[in-house]
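In: can't give you the sequence, but here's the structure:
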């Protein structure tokens, strides 16, 4: 469709080396702001938690920018904990993969006991990580801080409110239609736009444990 010059706007991702129109969150800026917040709290050993073999360009960008920021920041140590894709509608699969993650977390913390914070590239894996740490008798955020991308809007006080990067989905949707209209009317050949995101402070981050 892109080669045939059909009007196409990609949302939240792009295709490398293809001159296609897209609108994505400014993952470099958003990731840096999230990690700067953890660093300002005093965290120096932060674990990045991405999905294994993620092909999504946005997830790849978050990981790349996180590694770059942490590697360039003095006295920071970076670890990686990969999660697996999970069908959250399948309870048995969810339980099985949570146990797999628990085993990996135990091994990680035995190898890197200095870890005090986790940067998770997506919301639902962050909830599983939270559950795993609680089941291992850790307290959040007393023992570990967790920060992630996105979070649903909750109005139930018993739900965990994650510190998270909130992508501006409404603005992305509105701008995408403006971009599509410009393409249809041949006002532009291709359009690439980065959308800002907000850092929302929740209940899962605090100063690191002593």
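Out: Looks like it came in fine. Note that the coordinates shown come from a computational prediction; the quantities given were computed from them, not determined experimentally. Numbers count the residues shown, from 1 in each chain.

In: make it CA atoms for all contacts and neighbour counts henceforth
Out: Noted.

In: next structured bit after the helix ranked longest in the chain?
Out: Secondary structure assigned by DSSP state H gives helix 91-111 as the longest helix of the chain. Sequence-wise, the next helix or strand downstream of helix 91-111 (DSSP states H and E) is strand 117-120.

In: what about versus this one:
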């Protein structure tokens, strides 16, 4: 079957191709085209299953209506949910989404940014793993629309970002453990350690201990590799079991570490919270229904995604480069459940 063209629609209705194009691109009202005529154009396009040439449309409008999203790992539940929410909000603005994983590797993220720009995406939403901020500075100099989420570069002023208060969330979590009698609190963190979200959570942990007059013991500061979280967690927990003072609680800096901790403790027949308490930075739906349910720092993920997309749309549609940048730091919520024992 022959592909329906714009001129077929115009000839059938007895109007010009320009009129049909204006209606399909949303400029009917602006150009004084009658509502009845606009409705006839749209109805016939649907009836004849007309599909616009997207490449030609992109060249004409200067937009591809496509956004690139770069996250560390799309298989991570947090980023999977983020991607879905961002996709839904992009769709509301008539945009499609390309999702890429950097695997916490600088070189891969840099190549993804280059690839997405070559595909002429209209903007980027980035949860960056970069230790070298050259790529971000380049985007800024080019005035290329982008928004940072989850992680940001405090040394680069005037960039759009939507993050959470990682420091306060971690501080509140550890302070909760201190408040119910814990002092020997281990933290299991993750590499790469330069990422702002990780650094802020680590500092929140340390400052909570310091304010309570508890010395920071480097033996209790654990770090596992992004590439092999479960094995790393098992090795660190076995190391903690050798500590001469009983470790009574673990603060896990993200949900993947929390899941690994639960699995390894069960494997070692160490019961939560009878033998050791556990608190997670990041919440998951099943943390509420497993036994025991897991106390967790919950992030306002939907709010993060909604704001990120709305900010990016403003960047894409701006008339000049004087638009003020938006920098949002959102609060977290400590959800108290049953994984922390009062001593």
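Out: Now that the structure is in, tell me what you want to look at. Since the structure is predicted, the reported quantities are computational estimates derived from the model, not experimental observations.

In: So after superposing, what's the score?
Out: The TM-score (TM-score structural alignment, normalised by the length of the first structure) is 0.83; 199 aligned residues with a CA RMSD of 2.4 Å.

In: So what touches the longest helix of the first structure?
Out: 81, 83-84, 86-88, 115, 128-129, 132-133 (CA atoms under 8 Å, 6 or more residues apart in numbering).

In: can you tell me which of those are in strands?
Out: Judged by DSSP state E, strands contain none of the contacts of helix 91-111 of the first structure.

In: Inside helices: which ones of those?
Out: Counted as lying in helices by DSSP H, out of the contacts of helix 91-111 of the first structure, are 128-129, 132-133.

In: mind putting those in CSV, distance to residue 66 of the first structure and neighbour count included?
Out: Output for these, formatted as CSV (distance: CA to CA, whole Å; neighbours: other CA atoms under 10 Å):
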residue, distance to residue 66 of the first structure, neighbour count
128, 21, 19
129, 19, 20
132, 23, 20
133, 22, 17
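
In: Farthest-apart pair in these, please.
Out: Within these, 128 and 133 form the most distant pair, 8.7 Å apart (CA to CA).

In: what's stretch 184-191 of the second structure in contact with?
Out: 174, 177, 198, 202, 205, 220-226, 233, 236, 245-254, 257.

In: Please report the distance of the spatially most central residue of the first structure from residue 144 of the first structure.
Out: The residue lying closest to the centre of the first structure (CA atoms, centre = their mean) is residue 121, at 2.1 Å. Distance check for residue 121 of the first structure against residue 144 of the first structure: by CA to CA, to the nearest Å, it reads 16 Å.

In: Which parts of the stretch 151-300 of the second structure are helices?
Out: Listed in chain order, the helices of the stretch 151-300 of the second structure (DSSP state H, counting those that start in this stretch) span 166-179, 196-211, 229-240, 255-267.

In: can you tell me what part of the first structure the last one aligns to?
Out: It refers to helix 255-267 of the second structure. Using TM-score structural alignment, the residues of the first structure aligned to helix 255-267 of the second structure are 123-135.

In: TSV for the helices of the stretch 151-300 of the second structure, including distance to residue 335 of the second structure?
Out: Formatted as TSV, the helices of the stretch 151-300 of the second structure follow (distance: least, CA to CA, whole Å):
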stretch	distance to residue 335 of the second structure
helix 166-179	9
helix 196-211	17
helix 229-240	23
helix 255-267	14
